[in-house]
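A.B. asks: Any chance you could fold what I've pasted below:
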Amino acid sequence: MHGVNSSQASAPLLCAEGLYKHLHQPSLAFWRGRQSRTILRDINLSIRPGERIGLAGVSGAGKTTLLNLLLALKGADAGTITCQGQPVRPASVRALRWYRRLVQYIPQDPAASLDPRMSVRDLIREPLVRLNVADNHARRIDEALDRVGLDRKFSSARPGALSGGQAQRVAIARAVALRPRLLLADEPLSGLDLPVRARVMQLFDDMSRLDGTAFLIISHDLSVMPRLCERTLILHDGAIIEDRSTAALFDAPAHDHTRALVRAAHLDHAAMTPASATVLHPVS
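C.D. replies: Modelled structure (predicted):
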């Protein structure tokens, strides 16, 4: 493991500048032709090594579309994305191999991303093989399982034998095993009970502080941001309406929409955190 020196920290790892994405739909009236709706408008985002950034917004705000652009699954209609100075756009598997090693994704629904025919060990090994990672794969797999608090006895299990929380940890281990520079995590705490949430939050903190791994954590629930993110972006109607430190955003939200989200987050947090849940125990 390694930290981040000051020169590395000052240089952005990933930059998105002036991103626009339009949805083109055929009109029911044939004489009107195709209709266009703007999904993302003028998105500017910079992520530095070791940063933990939250991206929050209600359903339909554009979070999934932005995630697809950052993963190079779709192309922007305008604007650019660069990673370590290199352009990022949809391309062949081989052409994007360098980017997949640097940037990994933790899906919201692990059940949909884990092949039910493969064992946990093979699921974690698969991206190491596909991305030509030249290292001891067995050691990386064991290390990844340890880091997410999943007993190695699960390495021979298949996804159907796992609980929702265990499947989520396998999905996280699959990404962590590659030792990426940036993790894009879509609702990474959903489906996890309180002790496992604590374990995952500690893992993310260790990776950012000790390894210099950056995080972009996507959620519709603003209440997770103070525990995970130093900086939070609010996406509303396809535009970033706030980009501030998480503490400042919660203390004095500048936008009416953000104020509503903060009020809801405080209510949700109070409802989901009983007094008995303040003591968290490690996961065996």
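A.B. asks: switch to C-alpha atoms for all contacts and neighbour counts from now on
C.D. replies: OK.
A.B. asks: Do a quick rundown of the strands in the stretch 151-284 of the chain.
C.D. replies: Counting by DSSP state E, counting those that start in this stretch, the stretch 151-284 of the chain has these strands, from start to end: 182-186, 214-219, 231-236, 239-245.
A.B. asks: closest to Pro87 out of these?
C.D. replies: Evaluated with Cα to Cα, the strands of the stretch 151-284 of the chain place strand 182-186 nearest to Pro87, the distance being 15.8 Å.
A.B. asks: let's see this one next to it:
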Amino acid sequence: MHLLMVVMALILAWYLRYYWSSPMGSWTERFPRALLLFLLPPLLLLTTTFAVFCMGPHGHIMVWGWEGWVSYGLAISFLGFAGVLWLKLAWEGNRILEQIRTYPIVYVYGTPARLLNAPLVYCALIGFWEPELIISQGLLDTLDVPHLKAVLAHEDGHRHYRDTCLFFFLGWLRQLTSWLPHTESLWQELLLLREIRADYWATRQVDNLLLAEALLLVVNTPILLEVNFCAAFAQHIPTNHVTQRIDALLQQPDSIAQPKIWSWVWLILVLVPLLVIPFHH
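C.D. replies: A predicted model of the protein is given here:
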């Protein structure tokens, strides 16, 4: 029975990811759809393996004598790998943050930031729940005041939505289930929608054309950090992503906010394996 639960969770997770083909709908529809298809399969695998782990290798409904130990071993292996991966990513993130916090603090139009004394054009939020804003001397020298304020407003959008914390978690799930279909496609879709959402937040404070111009001025800057807990304004963005961001800025969509509560109903499915635990003997 336990092995059947694991196999069924694997089949369902594979099917849900395989269902993704390409972005569909408006900007407001794309975000919850992509997020749901990205989240549901790994969370289902995690809750299923956790349920099997809690129930142990023994039970009255076993088809074969060895079945309980096989499913139990798979559950321990998957949960163990997930835990080690989480600790590894968190440790790497803390090391990078410790290095960034050695940079001097400057105030850019009232916004505190860590100054990177380098000629490259770079601006990003780096960290977890309370990230650090890092800004390069090259960016300060390249952009004029209105465009620089537009970039700062964009990064303020990332801070408002806690994107560094959210994408650290999503990046962990990405590495944990990289073997599932369309993981990378969904990840790129979420990265794009994250930036469009921050762009939309910035347009509440600055002109959307200024933000589009700033994007074109700093696009495809050299990679400084390629980590899950980094939200950079423009860092080796694919050409189609630049085009879509500019199109979204010109269209000024009504809202690219968090998914509505009803769109999370499907996540209840991940709790089903946990409901089996009280009935196990």
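A.B. asks: TM between them?
C.D. replies: These two chains, once laid on top of each other, score a TM-score of 0.26 by TM-score structural alignment, normalised by the length of the second structure; 133 aligned residues with a Cα RMSD of 6.9 Å.
A.B. asks: Out of the strands of the stretch 151-284 of the first structure, which is closest to Arg101 of the first structure?
C.D. replies: strand 182-186 (9.4 Å).
A.B. asks: so the closest one versus strand 214-219, what angle?
C.D. replies: On the basis of axes from the mean of the first three to the mean of the last three Cα atoms, to 10 degrees, strand 182-186 of the first structure is oriented at 10 degrees to strand 214-219.
A.B. asks: by contact count, what packs against strand 182-186 of the first structure?
C.D. replies: Packing partners of strand 182-186 of the first structure (3 or more Cα pairs under 8 Å, 6 or more residues apart in numbering; DSSP states H and E): strand 103-106, strand 214-219.
A.B. asks: one step back: I'd like the strands of the stretch 151-284 of the first structure laid out as CSV, including mean neighbour count.
C.D. replies: Converted to CSV, the strands of the stretch 151-284 of the first structure look like this (neighbours: other Cα atoms under 10 Å):
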stretch, mean neighbour count
strand 182-186, 23
strand 214-219, 25
strand 231-236, 24
strand 239-245, 18
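A.B. asks: all strands for the second structure, in order.
C.D. replies: For the second structure, the strands defined by DSSP state E cover 105-108, 111-116, 123-126, 132-136, 230-232.
A.B. asks: want to throw the ones you listed into CSV with mean neighbour count and distance to Thr48 of the second structure?
C.D. replies: Conversion of the strands of the second structure to CSV gives the following (neighbours: other Cα atoms under 10 Å; distance: least, Cα to Cα, whole Å):
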stretch, mean neighbour count, distance to Thr48 of the second structure
strand 105-108, 14, 46
strand 111-116, 18, 43
strand 123-126, 26, 33
strand 132-136, 22, 36
strand 230-232, 26, 31
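A.B. asks: between the ones you listed, which gets nearest to Pro41 of the second structure?
C.D. replies: When the strands of the second structure are compared for distance to Pro41 of the second structure using Cα to Cα, the nearest one is strand 230-232, at 24.2 Å.
A.B. asks: what does that closest one contact?
C.D. replies: 122-127, 155, 158, 163-164 (Cα atoms under 8 Å, 6 or more residues apart in numbering).
A.B. asks: Quick check: Ser36 of the first structure vs Gln25 of the first structure, distance?
C.D. replies: Ser36 of the first structure sits 6 Å away from Gln25 of the first structure, going by Cα to Cα, to the nearest Å.
A.B. asks: re the thing from before, mind checking the helices and strands packed on strand 182-186 of the first structure for the one nearest to Ala248 of the first structure?
C.D. replies: strand 214-219 (18.0 Å).
A.B. asks: okay, the angle between the closest one and strand 231-236?
C.D. replies: Taking the same axes, to 10 degrees, strand 214-219 of the first structure and strand 231-236 form an angle of 40 degrees between their directions.
A.B. asks: thinking again about what came up before, farthest pair in the contacts of strand 230-232 of the second structure?
C.D. replies: Comparing every pair within the contacts of strand 230-232 of the second structure by Cα to Cα identifies Tyr122 and Asp163 as the most remote, at 17.8 Å.
A.B. asks: Just put the strands of the second structure in a markdown table and tack on distance to Leu209 of the second structure.
C.D. replies: Compiled in a markdown table, these are given as follows (distance: least, Cα to Cα, whole Å):
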| stretch | distance to Leu209 of the second structure |
| --- | --- |
| strand 105-108 | 21 |
| strand 111-116 | 22 |
| strand 123-126 | 19 |
| strand 132-136 | 22 |
| strand 230-232 | 19 |
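A.B. asks: Any idea which of these gets closest to Ala13 of the second structure?
C.D. replies: Among the strands of the second structure, if distance is taken as Cα to Cα, the winner is strand 230-232, at 27.6 Å.
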